[in-house]
Structures are given as structure tokens and as C-alpha cells.
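Enquirer: Show me the folded form of this:
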Amino acid sequence: MAEMNGNSETQFQIPKIKFTKLFINGEFVDSVSGNTFETIDPRNEEVIARISEGDKEDIDLAVKAAREAFDNGPWPRLSAAERRRIMLKFADLIIENAEEIAALDAMDAGKLFVPVKNMDIPAAAEIIRYYAGAADKIHGTTLKMSREMQGYTLLEPIGVVGHIIPWNFPTQMFLMKVGPALAAGCTMIVKPAEQTPLSALYYAQLAKQAGVPDGVINVVTGFGSTAGAALCSHMDVDKISFTGSTEVGRLVMQAAALSNLKPVSLELGGKSPFIVFDDVDVDKVAPLALVGILFNKGEICVAGSRLFIQEGIYDKFVKKLEQMVKTWVVGDPFDPNSHQGPQVDKKQYERVLSYIEHGKREGAKLLTGGNALDRKGYFIEPTIFIDVEDDMKIAKEEIFGPVLAVMKFKTVEEVIKRANCTNYGLAAGVMTNNLNIANTVSRSIRAGVIWINCYFAFDPDCPYGGYKCSGFERDLGMEGLHKYLQVKSVATPIYNSPWL
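Expert: Sure, this is the predicted structure:
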């Protein structure tokens, strides 16, 4: 184990990588081809490990294991109470290993170690506990039939599920997908992002340690164009749950439709408006707006990347943002003094920098940042553009980095129209002390999540998903469970009815 690079007050040791192979039917195995790929540390651009590269043949094996586990294995047939017990043990093991898992996500994704350890992982474990508690509350309804018949519905697990998860929140996305599918009684194949495979493999072995039967959770690492595509088009997969870009979401839908017409749930991109009215306390709201774009180095689909400020406080608010950014530390994610780590990989790093150049060329005024850090690794300065126009590229397209577009508005009606002038509809923030304005704007914005006087207010019980090109169906909440269930209606004639 290597000693941490950084100024940690405690001597944390970076763990040795334990799991690099595919996890199929309860065992770690090499890919059929024997091929591997490198997973890169974005802090220093060095290779962390070589990971087995799954392809179509490996997806076939994983699906076969999941199908056997669903059709003939114990998991869908266990009592809900027993599934709950195993899931709660899984959550306990996650907490017990939080430090090691946090290190994996910090190395693999450039995420800040301390927040991942103290917030992300405990919150993700709570998602497992939430769905463990829901496992024995899955039931249908009694129907009021219009004829002399008894009718009721059953909720049954949908079957074999393919989960395709993104690289920005490897831990939370894995457990947000796996948790409700486990509670429903499904079996599954998880295809983590090729940039961040390490924690997914770690979670697979924790699930087995907790008592999840072989074949229920399978993890196939590899690339979207090969392993991901094979999973989406597989005839023996009953549902796909995908979180990622809108562009890839379209390909997922197409593959699912052209195979066995399997249902798809999509949580896609966003260009969320963060709307600030002039009745707020600037000193309280400005830090929220800054975190709304810089949290997780902007690699979050609900980032408040379009900041609308009412004209009465525009200059004061912008000045406050400029002051706060000066204290924002970009550095090693293992250093507890860092506020922002590196972008996940070179491709994303170059993408963000290209958008910054677009903003400069289009005439937006650069308030802060705008450059890469002069050091090894994929570090970018927090970048704020002011006086941005709605038709500029940086105001229309998802950047997925620490780049904020600031715009001025006058009236409630104006900002509603401008906020909705986007292909996306994932989230929005509304900052005001006026209840009428809060209600009006929250009901008018076409987005799946509206946060009033708060931001990033996630909770296991609060459904999360998008409108328009931000996708459909929901993660979290009971809606996140129901998408892994299907409704079966049962009707029976009542004795002596004319049906007999």
C-alpha cells in the first residue's frame, strides 16, 4: 500500500487494487478474449491497474448466469424478509469498508476522498437500507370490477435487468440501480463506465459476502460500444436502466427496441437553471450557487450551470461569486484542503477546455478562471462567464465541468420562459423568499426536480429523473422500485355468476 500524496492530517494508506476481473456467477473471471484495458488516475495520468475487457461473449455469459438465477435460483423466491436481511447486511459491509471504497473512487474518478467517505458512501448505504425496508411492502391492489368478478393485481419482478452506470458517481449510481432491483427480486448485469470500474467490482464481492446468491449481481467491465451495446441488444435481458448522456441514451433506446422491445429507463443530461430573485440574502445564496456548479468539479448532471440573477442584485451577486472563487482550492482529491479534484479523464478535460474557448469566442465575459492548471493531471480552474446570452453554446449545451454561465433577468415571466428554453429538463433551483413566486416558478419550470431555497437536496424517498431530453422514469423513491416491477392482473368469476 502506497502512502497518500497530499497534506492529510492522518497517514491514510492508498489501498492495493484487489479486483480487476469480471464478476460473473459469483466468481471473478478473465474475459473470454483475455483482453484488458487501463484505468487511469486523473490526478497524475498514471495507470492504476489493468482491467478485464468484457465483450459480447462475456455479456452472454453474464446474462446466462442472471437468467438462470432468476428462472431457477433462490433470489426471486426468497421471502421479502430474507431479502431485506441480506440487503441490510450488504449496507453494513459498505459502511465497514467505506475508507477503501472512497479511495478507489478518488483514484479512479478524481472525487474528493473525505466527502466520498463521510457523505457519498453513507448516503449510498442508506439507499440500500431504504429499499431493504421496501422489499416486504411490494403488493398489488384489489379491484372494484364492474361485473360479477373478483379482480386484483400482482406486482412481480421484471426479470433480468441491465444497468449501465456513468463515471461521475460510481458508488451512488451503482447502489441506486442495484438496490431497488434487488428489493424487487430481479437479477442483473452491471456495466460500469470504463473510466471508473474499480468500486463496482468491489461492491460485487461485498454483495456476495452479504449473502446475495451467485448470478444475481454480475459486473462486466468494458466499453460502451461493445459490452454496453451487447447488453442493450441482448434478447434475454428484460429491461435496461441507463444513466449517461442524451446522445448515448438514444442509442440505448434504439438497441432495446430493435431486439426484444425491452423497456428502458433513462436518466440523461441536463442544463439546469439556478434562478435567484432579488429578495434573497446574497451572502447566503451565492455560496449555494457556487457549489451548484463546482460540486464534484461540475461533473453532475443536475449542476446549476445556468445562473439567472435578477437585475436588482446582479452586480452584487457577481462580485460575491468572484470573491468566493478566490478561496476555492483545486488540488489532489486526497488532500482535505482541496475543494475540487481533476476531471475524470483526458477526453472530458479537453471537452471542458474546448467549451471554455467557445465561450471566449462567442463574446461572453470571463470573470474567473478559464485555464487548465499548470501541473500534471486533468485539473481546470473554476470558470465563470458573465453577460452570457441564451443562444451561446455555453448556455445551451451540457459541459459537465466547472463552467458557469451567468445571465441577468428582469421579470418572473421572462425567467420562466428563458429557463424552459432548453432541450433538457432535469432539475432547477429557485431562490426567493416570496412564496407566490416560489410556487409559480416551481409549477412552471419543466423539469423533474425543483429545489426551492436549496440545491442537491437528494433523498432516498425523493424520486429523481427528467423531462424532455433529460430522460424518463425515475430513480429513488418508490418510483425507483416500481420500474423493476410489472403489473399482472388476475380476474376470477364469482360463484354462480353468468360467466360459469
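Enquirer: contacts and neighbour counts: CA atoms only from here.
Expert: OK.
Enquirer: Which residue ranges of the stretch 151-300 of the chain form strands?
Expert: Across the stretch 151-300 of the chain, reading from the start of the chain, the strands by DSSP state E, counting those that start in this stretch fall at 160-164, 187-191, 217-219, 239-243, 264-267, 273-276.
Enquirer: Check which helices and strands the shortest one is in contact with.
Expert: Taking 3 or more Cα pairs under 8 Å, 6 or more residues apart in numbering; DSSP states H and E as contact, the helices and strands that strand 217-219 lies on are strand 22-24, helix 56-71, strand 187-191, helix 198-210.
Enquirer: what comes up buried for the longest one?
Expert: Within helix 56-71, the residues that qualify as buried are 56, 58-70, counting by 16 or more other Cα atoms under 10 Å.
Enquirer: And this one, please, so the two structures can be compared:
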Amino acid sequence: MAKNKKTEAELPKSGPLFDYAPAPESPAAAGEIATSYGHFIGGEFVDSSGSEALKTVNPATEQVLAEFAQGTEEDVERAVKAARKAFGDWSALPGSERAKYLYRIARIIQERSRELAVLESIDNGKPIKETRDFDLPMVAAWFFYYAGWADKLDYAGFGPNPRPVGVAAQVIPWNFPLMMLAWKIAPALATGNTVVLKPAETTPLTALRFAEICRQAGLPKGVVNIITGDGRTGAALTAHPDVNKVAFTGSTNVGRSIARQLAGSRKKLSLELGGKAANIVFDDAPIDQAVEGIVNGIFFNQGHVCCAGSRLLVQESIQDELLEALKRRMATLRLGDPLDKNTDIGAINSAAQLARITELTAAGEAEGAERWAPACELPSAGYWFKPTIFTGVSQAHRIAQEEIFGPVLSVLTFRTPDEAVAKANNTPFGLSAGIWTEKGSRILWMADKLKAGVVWANTFNKFDPTSPFGGYKESGYGREGGRHGLEPYLNVEARDV
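Expert: Alright, predicted model coming up:
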């Protein structure tokens, strides 16, 4: 044994400790993907009234997966009418009866989780281990949780006899297609509303597969309607006069447009928009634990996360030590096939998003920040971007102020807690923040001073259906999750709809 032992000088100096063979999930597990899709209206798949079709592609290969309908104003009208027609009977059901449907949907999602996880990875580009181990468990958990609220609304703290608002128009983004669907639909149905949902134009497939689950669960026709299309369809939906509630997750610019559009109307509105979260590391933080939190905070889902920790604020005295450890960890990240179970970083969702990331990183270099990325071979097809960090970043740099929505981390330093708070709050956004320190009193002090809807302590990107999520300032308003997530779908004044 002794003579086979390598000396320290003979051991590899860099790279992953273990080398894994590819372990791809079978694309066939996603089930049959139709060549073209219409809308799901009134419990049936129907053709669009228009002839325009869009295509969704696999971002890892640029292969066209399917065509889907570009929703027209007439399609929106049909979907809203179907939801309005279903509202009377659905809202009149006892909460315990609505709960049965939600529980059934949750169980079907669990039963079909492998199929849905693979389909999500193919259409979105995120690694299968994320869709399998995070997205799908969260989706099922959201339906289970709100099923439990359906017969307890009188005790939710929103007054006696809270009533549903009516028809909810919901527009969701492409970064967590199925999870954002669950965040919107589960509380809406639990509170007795009906839904018209529009998925993002780059990731419609799991929403359309969810329509099949609604039929499998025996959900009454018209309670959930799904129309596809781009921003034109979304604008027509949110502007429809017979919609009572609008829920939007997406860019700040579109959120502003919707807010202007609905100003003066009686429609309820909740917006979950962009972010530029600060991940703040103090000199007493456990370095290795903090590094894992930093990596999870910015490289999870390729950085396509509204609450991503895209600004690292590190106390000046430990900057060199932390960055050295961070670079070592980044060198072990595996970029490649999203269906490979070993992959850490998948494909960027679209060519347009890749162009946005490329533009902002070029601006970072032009403004004087120093760029670093580990050695990494990018696939020849698809949309890819290396995990990247910038040092020497000032608060005036675009990469410190604008949401990149990609695997790019800007590093700034601070000396005192007051300076950390000032720099963390120096952003138009206010969605999330992270604090790394061993002092509980400092955590509480920082959390009180930070202008962020969610503050994580010695962790990052932790979600639970019982906990509310949402932002301040240009990150939007309203909360999703927890008891708070019921309020946007309830008319607490008990007016008739």
C-alpha cells in the first residue's frame, strides 16, 4: 500500500477532487411533446383565433421543441369569459371541497414529478438536479399548503367572511415556470377565484402540461385557463375590463407599465419584480459556509433569480481570503448538459438574455472592474455563459446597479456595519439580502436596517410555502407565500363581485 501512495507533489494542483462520468437523464422521460399547441380554455385545448405561432427552443441545443399559439385579444376574451362563467360555482363550493381539488393536483404533481422536471430542464435550460430536487418539491408543497387554508379563511386574520375577488389574471416569468405558476394559482384557487394565466413565451411547455393535470384532477371547466403568447397577450390580459385581480412576476419596466395601466381601476394588483441583492459577509463569518452561500446565491439557476445575491459585500479584512476560497470553489462547478445529474450550471434561457448578460459584463470591464472566470469549455451549440466575478467594483458601476439576471457576481468591500448597510441599500431594488456573521445581535440589527423584503441569515435562497416573499421599492409590492399570500386574492370588505 505504501509504495502506491502518491506524494503531495504528485497530486493534481487544481480541478475537481473527483471526476464523474456523464449521468444524463433521458429526454424521453418528459413524455410526448406535441409539434404545436393551442390554448387551454374552458377545460379544453382550443385553437387560437389568430394564425400567428411562436416557437420554444431547447436553450442547451437551440433545437425547436414545439410551436405554440400567439394569443389574440379574442383569445383573451374567450379565456376571461370561461373564467367568469366558472367563478360562480367554484366560489360557492365549501372550502373543504376546493381543498380536495388542490390536494389532488399536489399528489398528481408528485406522481409526475420526474416527467415535469425533465420537461422543465429541456424548455428552460436549468440543471435537472435543480428541477428535480427544488422546483418540483416546491410546486407540490405550495398546492398542499394552500389546500390546507381553503376551509380556514375565516381565521386567516382578514376579517369575517372574506370573499374571493373574482377572475385573476396572472402573468409569470421564464426563470421558474412551474414554480411561479404554483405560487400564483394555488392561493387563487384556495380562496375561490378562477384564473387566466399566461406563461412566458420562452417556457410555455410545463404550463401546458399543468393544464393536462387540471383535467386529470377533474378540476371544473374554466377554473384554470392558460393562454400562450408574448407580451402582447399579457398586455391584453391585464387590461381586460372583466379581470378583478392582476398578479405579475417579471421585469421592473413591465411592472411599471402594468401599474400605470391599472391606475384608477378597482383591480387588485401585486407585483414581484427585479432585484439586486447584497450578500454581506463579515470578518467573523465561517468562510467555507459563506462561500457555499455565495455560490448558491448567484449561480443557482444560472443567476436567473430575482432575489439572487448578485452583489457580494465582503468586509475588507477578509477580502483576499474569501475571494481565494470562492475562486477555488468556482473552479469545481460543472457547466454543461442540463439533463446531466452532475451539472451545476446549465444553459442561459434565451439568445436575448445571453445578449443582455454579455452587454452588461462588457460594460463592467469598460468601466474598470476586473473580470475573472474559471477555465471552462463551453458547448458549441446553445446559449452559455461562464460563472463570472468582478472585483474592483464601485457603487456607480452598471454591474452594481442594474439587474444582470445571469451568473455574474459584483464584489464590493466595506469596513463597518454602517457602511455595509449604506452600500446594501444603495440600489433602486429591495427584494432580498443575506448576512453572514456569528453574532445574532448583528443579524437582528442588520435585518432591521436593510431595505429588503426577505433577509437570510447564514444561508441564502431558502424558500418555504409558509413564509411570505416580496419586495420594496422597484422590486414591487404585495406578498406571495404564507398567510400573507391569501390577502391579494381576497376581498376583505366582502363586497359582491
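Enquirer: Do you know the score for how well these two fit?
Expert: With the length set by TM-score structural alignment, normalised by the length of the second structure, the two chains reach a TM-score of 0.92; 473 aligned residues with a Cα RMSD of 1.9 Å.
Enquirer: And the strands of the stretch 151-300 of the first structure: which comes nearest Gln343 of the first structure?
Expert: With Cα to Cα as the measure, strand 239-243 is the member of the strands of the stretch 151-300 of the first structure nearest Gln343 of the first structure (18.5 Å).
Enquirer: Touching the closest one from outside, list them.
Expert: For strand 239-243 of the first structure, contacts defined as Cα atoms under 8 Å, 6 or more residues apart in numbering pick out 158-166, 177, 232, 249, 252, 256, 262-268.
Enquirer: Gly222 of the first structure pairs with which position in the second structure?
Expert: With the correspondence set by TM-score structural alignment, Gly222 of the first structure lines up against Gly229 in the second structure.
Enquirer: Now do the contacts for that match.
Expert: Going by Cα under 8 Å, 6+ apart, the list of residues near Gly229 of the second structure reads 54, 68-71, 198-201.
Enquirer: let's go with 10 Å and repeat that
Expert: With contacts defined as Cα atoms under 10 Å, 6 or more residues apart in numbering, the neighbours of Gly229 of the second structure are 39, 52-55, 68-72, 198-202, 204.
Enquirer: In space, what's closest to the residue nearest the centre of the second structure - neighbours in sequence excluded?
Expert: The second structure has Phe176 as the residue nearest its centroid, 4.0 Å off, counting by Cα atoms, centre = their mean. Nearest non-adjacent residue to Phe176 of the second structure, counting by Cα to Cα, 6 or more residues apart in numbering: Asp135, 7.5 Å away.
Enquirer: Neighbours of the one you found, how many?
Expert: The local packing count at Asp135 of the second structure equals 22, with neighbours defined by other Cα atoms under 10 Å.
Enquirer: tell me the contacts of Asp279 of the first structure?
Expert: With the criterion set at Cα under 10 Å, 6+ apart, Asp279 of the first structure makes contact with 310, 312-313, 431-434.
Enquirer: what does it align to in the second structure?
Expert: So, by TM-score structural alignment, Asp279 of the first structure is matched to Asp284.
Enquirer: and its match, how far is that from Phe385 of the second structure?
Expert: Distance, Asp284 of the second structure to Phe385 of the second structure, using Cα to Cα, to the nearest Å: 33 Å.
Enquirer: ranges for the helices of the stretch 201-350 of the second structure?
Expert: In the stretch 201-350 of the second structure, helices defined by DSSP state H, counting those that start in this stretch lie at 205-216, 231-238, 252-262, 287-299, 319-330, listed in chain order.
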